[in-house]
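Student: Requesting a structural model of the entry that follows:
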Amino acid sequence: MKIEAHSPEEYIQKIPEERKEPIKKLRSVISDNLPEGFKEQMSYGMIGYVVPHSLYPDGYHVTPELPLPFINIASQKNHIAVYHSGIYADDELMNWFKGEYPKHVKTKLDMGKSCIRFRNPDHIPYELIGELAGKMTPGEWIELYEKNIKG
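Tutor: Coordinates of the predicted model:
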């Protein structure tokens, strides 16, 4: 479900009413916990947190004119999604998250490679997502990205 928006605020205005508060809360918890250096902007049609070109001039290897993506949040057709590129690239971080998740949520984790899906907004573990957002600095993400993804 692609939403045409030029800012996070416009994105939130355009999503279904029942998704607005959860997306606002995710946005807030990520912004409050994300290490300094990441920048919030629209990224791939979602609210994104990226490593700006000022910190990583190479940009994203697939599309170098775009900054290096790190976290995205989106209202999809059947769920709210949190995309975390670091969790995809770091097995230790993935294992930590999978171990912590059941301590916060009683439902089964619905996850792809970097996508954490929440079909019920009441089951979003905001505190855990905030902790996840704070686990990696831009410099650590760049190093991991160059080692494991950019290759």
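
Student: C-alpha from now on. contacts and neighbour counts both.
Tutor: Will do.

Student: need the next SSE after the strand ranked longest in the chain, C-terminal direction.
Tutor: Looking across the chain with DSSP state E, the single longest strand is strand 68-75. With elements assigned by DSSP states H and E, the helix or strand that comes after strand 68-75 is strand 80-84.

Student: quick one, that following strand and strand 68-75 angle?
Tutor: Here strand 80-84 runs at an angle of 170 degrees relative to strand 68-75 (axes from the mean of the first three to the mean of the last three C-alpha atoms, to 10 degrees).

Student: residues making contact with the longest strand of the chain?
Tutor: Here strand 68-75 makes contact (C-alpha atoms under 8 Å, 6 or more residues apart in numbering) with 1, 15, 19, 23, 26-27, 43, 46-53, 56, 59-60, 80-86, 133, 141.

Student: Which residue is the nearest non-sequential neighbour of the spatially most central residue of the chain?
Tutor: The residue lying closest to the centre of the chain (C-alpha atoms, centre = their mean) is Ile71, at 2.5 Å. Leaving aside its chain neighbours, Ile71 sits nearest to His84 (4.6 Å; criterion: C-alpha to C-alpha, 6 or more residues apart in numbering).

Student: one more to put side by side:
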Amino acid sequence: MDYATLVDDKRLDAFIRLIDVIDANLPDGFEKTTDGSGVHYVVPLSMYPSGYHVTPGTPLPFLSVIAQKRHLAVYHMGVYTDEALLDWFKRRYAEDVPTKLDMGKSCIRFNNVKHIPYELIGELVSKMTPAKWIAAYESR
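Tutor: Model (predicted):
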């Protein structure tokens, strides 16, 4: 896949490395897609026919990597819905990364690509299977 259309040259290597880490660590069952704005990982309709309630017939979104104007963002719905996972991530980030965590509800922002904790992101994405994500999604 050519990611050059999704991110500027200055951050392309970091973007590709993020995708590679996610691909290597994400549990089986998620499907990788792109829509011209980023790379997305979804639970396919074949696994979860109900799909995304906001847009019926659309696979259930789980994770996205998007290059914003001033940062690379990883949108991880698991940290939004699973408080224990969020607490684990915040604790590990504080222990392992020399920069302050810049995060919204599901958005983890990396303003400086030199400080992306690739190994930690790999661990994070490995912690939620499609089945766990569906259960968390349905419990909301």
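
Student: all strands of the second structure, in order?
Tutor: 31-34, 39-43, 60-67, 72-76, 102-103, 107-110.

Student: Make JSON lines from those strands and add distance to Arg91 of the second structure to it.
Tutor: Formatted as JSON lines, the strands of the second structure follow (distance: least, C-alpha to C-alpha, whole Å):
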{"stretch": "strand 31-34", "distance to Arg91 of the second structure": "28"}
{"stretch": "strand 39-43", "distance to Arg91 of the second structure": "25"}
{"stretch": "strand 60-67", "distance to Arg91 of the second structure": "21"}
{"stretch": "strand 72-76", "distance to Arg91 of the second structure": "16"}
{"stretch": "strand 102-103", "distance to Arg91 of the second structure": "13"}
{"stretch": "strand 107-110", "distance to Arg91 of the second structure": "14"}
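
Student: could you give me the residues in the second structure that the longest helix along the first structure aligns onto?
Tutor: In terms of residue count, the longest helix belonging to the first structure (DSSP state H) is helix 17-33. Counting by TM-score structural alignment, helix 17-33 of the first structure lines up with residues 9-25 of the second structure.

Student: Compare that stretch with the first structure and give me the mean distance after superposition.
Tutor: Average distance, stretch 9-25 of the second structure versus aligned residues of the first structure after superposition (mean C-alpha distance after the TM-score superposition for the first structure): 0.6 Å.

Student: The residue nearest to the centre of the first structure maps to what in the second structure?
Tutor: So Ile71 of the first structure corresponds to Leu63, using TM-score structural alignment.

Student: Then Ile116 of the first structure?
Tutor: Aligned partner of Ile116 of the first structure by TM-score structural alignment: Ile108.

Student: quick one: its match from Ile66 of the second structure, how far?
Tutor: Distance, Ile108 of the second structure to Ile66 of the second structure, using C-alpha to C-alpha, to the nearest Å: 11 Å.

Student: Overlap in contacts, these two.
Tutor: Each of 73-74 lies in contact with both Ile108 of the second structure and Ile66 under the rule C-alpha under 8 Å, 6+ apart.
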